[in-house]
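Peer 1: All I have is the shape, not the residue letters:
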């Protein structure tokens, strides 16, 4: 019953049953008329969940009462007919609604034809009043309900999309912050340790370390300012976040060389990467160099950038003495880099074999 009806429809059916009983008693009808009237009103309980059953049942009750007793001229049966017509049009699918309205039309025509007090001319107005107009209102109600459901679904989808966009932007900013801050802090830490070690014996070396710290700090501050500007102005992945690219590799390599990292740079072909992929390639190189500085002593790095016709391959190989860095890392670098590479349609591999750590990315051109 819970699947077939609702509490409101049960209450409505009960109220109409009481009204039907009172109307039959007042009009002096017999038990047969009472039975058909009660059956028709009880069927209203199913008007919303199984409206075709309600329409067919009401049709049978009205035709049976018209044939075996007399055509009902009471108010409740007519109201039941109106409500059944509206319900089957509003809550059934199109095919069931067409069948239901056809059955109810048959009931209306049969009742009118068997009523001696009605003439043929009154059938059409009667049909329009008790079946046609309620059915039309039901169709309009169903269409409006469907439109509201579609709009609600679209609104829910838009809300989910907005939340996903916010989450994607949050992850993008987190990746950018990680790359900028991690690289800068690593350079500063290495230079600070080097400067502290030689401050008494090599004043010029200490000065170079301090100069390198200043340069790394200025680069980091410039990138952070650029990122903060993105938060105040509308931008997308293709504009604001791609300010750096492979064209900035010379300054990046110079900075890590100043920190004591030995880097061999090999470039083949001409870069024609889209801006987002170009920025991603720069971050791959930056992550590889930063990890070499952080986790290897006396590291030798070979950086190979191979621009082919369909894609560009970036390979950062480092070999050195592994150690646990005192200025460590968050552990999010590689995970964030995978997301970044996947976002531009590329692939990332991390290889660690025979003392050689390799970070390799392939980015589509």
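Peer 2: That came through, no problem. These figures come from a predicted structure and were not determined experimentally.
Peer 1: switch to C-alpha atoms for all contacts and neighbour counts from now on
Peer 2: OK.
Peer 1: element containing the closest residue to residue 317 other than its chain neighbours, please.
Peer 2: On the basis of CA to CA, 6 or more residues apart in numbering, the spatially nearest residue to residue 317 that is not a chain neighbour turns out to be residue 358, at 4.4 Å. Using DSSP states H and E, residue 358 sits in strand 356-364.
Peer 1: Check which helices and strands that strand sits against.
Peer 2: helix 275-295, strand 311-322, strand 347-353 (3 or more CA pairs under 8 Å, 6 or more residues apart in numbering; DSSP states H and E).
Peer 1: any chance of those in TSV, plus mean neighbour count and distance to residue 97?
Peer 2: Converted to TSV, those look like this (neighbours: other CA atoms under 10 Å; distance: least, CA to CA, whole Å):
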stretch	mean neighbour count	distance to residue 97
helix 275-295	23	55
strand 311-322	20	59
strand 347-353	13	55
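Peer 1: any chance of those in JSON lines, plus distance to residue 108?
Peer 2: As requested, the helices and strands packed on strand 356-364 are exported to JSON lines (distance: least, CA to CA, whole Å):
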{"stretch": "helix 275-295", "distance to residue 108": "70"}
{"stretch": "strand 311-322", "distance to residue 108": "75"}
{"stretch": "strand 347-353", "distance to residue 108": "71"}
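Peer 1: Got another one to weigh against that:
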């Protein structure tokens, strides 16, 4: 049993390498149907050629052509095709079997498909029925030899069908196991984020609100406190949106979670203009001025994945400007959009000898931004030249139809 389990796992992993997308099996089934249609067409042409060359009886030609035509429906309705093929086998036996019987070929192919994609008993009942017809309609002097011969003939499609069934079930088992592990990891991560980050941010907001009640008179200090409270509240809202995304695959939300994930992601990320306004306000509080150069048509609807990636790039890069830019130096953001991509350029004078606070700088911010950009097919370039930090992001704007529908719905 252990050897079988290891073989099943190894086979499933090997098959999974053919495609890791959720619809991999459906795509391979579609390709198999196309291959079946091509093969059936070749058989049909071959049958018409043989009928003409060998001058076959009209009845036999009609039976064999009908058997081949049945194979066109085998990809989608294998049980119906199998039921229709049985009387054709009997008809050919009564008319006279051709040395190269395409009706038998139809039965062999049907057997493999039935066992592979339908409940196993259906395939074996079909095999037993066909062999019974082949050995009883026109019996010979050696009935046991005939049965053994036909069993050998049908053993090959049975074996191939069992192999495909075993491979498919192994892949399904691996996918179910992986999905269960991923669900547990997402649930654990959501719980930790809720119990740590959201609680801590909420505590900070409450501390700032208590500080306001102490009677602070300095307008600048009050402005900074109000800004910190607003940012904290927005962070809590965004974090709760992330928690909904993480729990979208949980059992309690399994029916509607997957459809709502794109909308939840789009809703959690601010708009492009909001991200630029927040960046300008944040840099002004840090003593910097932000120069923004944005093309007029950049605000046209963007795919949610592109908009989310672009907004996160703006947030991370402008946060780096506040930490690493030379005091009082202007910072520049330029965004342009073409028919195929959106480009963002960030420029600022670097502060000499600046050392970031280890508590505020993890060192992985730009790594995360690069991963996010590359996940949507873009690229991120970071370089230090002539005392300036230059970050350039390029994100393709060609998206799927579903992303466009989600984005339009979110905007309306």
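Peer 2: That came through fine. Since we're looking at a predicted model, the values are computed, not measured.
Peer 1: What residue in the second structure is paired with residue 266 of the first structure?
Peer 2: The alignment partner of residue 266 of the first structure in the second structure, by TM-score structural alignment, is residue 293.
Peer 1: I meant to write residue 148 of the first structure there.
Peer 2: Using TM-score structural alignment as the criterion, residue 148 of the first structure maps onto residue 165 of the second structure.
Peer 1: distance of the match of residue 266 of the first structure from residue 347 of the second structure?
Peer 2: 12 Å (CA to CA, to the nearest Å).
Peer 1: where do the contact lists of the two overlap?
Peer 2: Shared contacts of residue 293 of the second structure and residue 347 (CA atoms under 8 Å, 6 or more residues apart in numbering): 332-333.
Peer 1: which residues touch the residue nearest to residue 317 of the first structure?
Peer 2: Counting by CA under 8 Å, 6+ apart, residue 358 of the first structure makes contact with 315-318, 350-352.
Peer 1: How about residue 363 of the first structure, nearest residue that isn't a chain neighbour?
Peer 2: Leaving out its chain neighbours, the residue that sits closest to residue 363 of the first structure by CA to CA, 6+ apart is residue 346, at 4.4 Å.
Peer 1: re earlier: the strand holding residue 358 of the first structure vs the second structure, average distance?
Peer 2: For strand 356-364 of the first structure, the mean deviation from the second structure after alignment is 1.3 Å (mean CA distance after the TM-score superposition for the first structure).
Peer 1: Tell me how many other residues crowd the match of residue 266 of the first structure.
Peer 2: 13 (other CA atoms under 10 Å).
Peer 1: Might one say that it is in contact with residue 335?
Peer 2: Yes. Between residue 293 of the second structure and residue 335 there is a contact at 6.3 Å, judged by CA atoms under 8 Å.
Peer 1: follow-up on the earlier one: so the match of residue 148 of the first structure sits in a helix?
Peer 2: Yes. When classified by DSSP: H, G, I helix; E, B strand; the rest coil, residue 165 of the second structure is found to be part of a helix.
Peer 1: In contact with the closest residue to it other than its chain neighbours: list those residues for me.
Peer 2: In space, residue 165 of the second structure comes closest to residue 116 once its chain neighbours are excluded; the distance is 4.8 Å by CA to CA, 6+ apart. Residues in contact with residue 116 of the second structure, defined by CA under 8 Å, 6+ apart, are 160-165.
Peer 1: out of the residues you listed, who has the most neighbours?
Peer 2: Greatest neighbour count in these, by other CA under 10 Å, goes to residue 161: 24 neighbours.
Peer 1: For it, which residues are in contact?
Peer 2: Contacts for residue 161 of the second structure (CA under 8 Å, 6+ apart) come out as 111-116.
Peer 1: picking that back up, looking at the helices and strands packed on strand 356-364 of the first structure, which is nearest to residue 163 of the first structure?
Peer 2: Comparing those by their distance to residue 163 of the first structure (CA to CA), the top pick is helix 275-295, with 22.5 Å.
Peer 1: Just tell me the aligned range of that closest one in the second structure.
Peer 2: Under TM-score structural alignment, the counterpart of helix 275-295 of the first structure in the second structure spans residues 304-324.
Peer 1: Over to stretch 18-35 of the first structure?
Peer 2: By TM-score structural alignment, stretch 18-35 of the first structure lines up with nothing in the second structure.
Peer 1: What residues of that stretch count as buried?
Peer 2: 19-21, 23-24, 33-34 (16 or more other CA atoms under 10 Å).
Peer 1: What's the end-to-end length of that stretch?
Peer 2: First-to-last residue span, stretch 18-35 of the first structure, CA to CA: 12 Å.
Peer 1: now do stretch 193-211 of the first structure
Peer 2: Stretch 193-211 of the first structure: ends 14 Å apart by CA to CA.
Peer 1: how about that stretch: buried residues?
Peer 2: The neighbour-count check on stretch 193-211 of the first structure (16+ other CA under 10 Å) flags 194-195, 205-206, 208-210 as buried.
Peer 1: Look at the residue of the second structure most remote from its centre and tell me its secondary structure.
Peer 2: Distance from the C-alpha centroid of the second structure peaks at residue 141, with 59.7 Å (CA atoms, centre = their mean). State at residue 141 of the second structure, reduced to three classes by three-state DSSP: coil.
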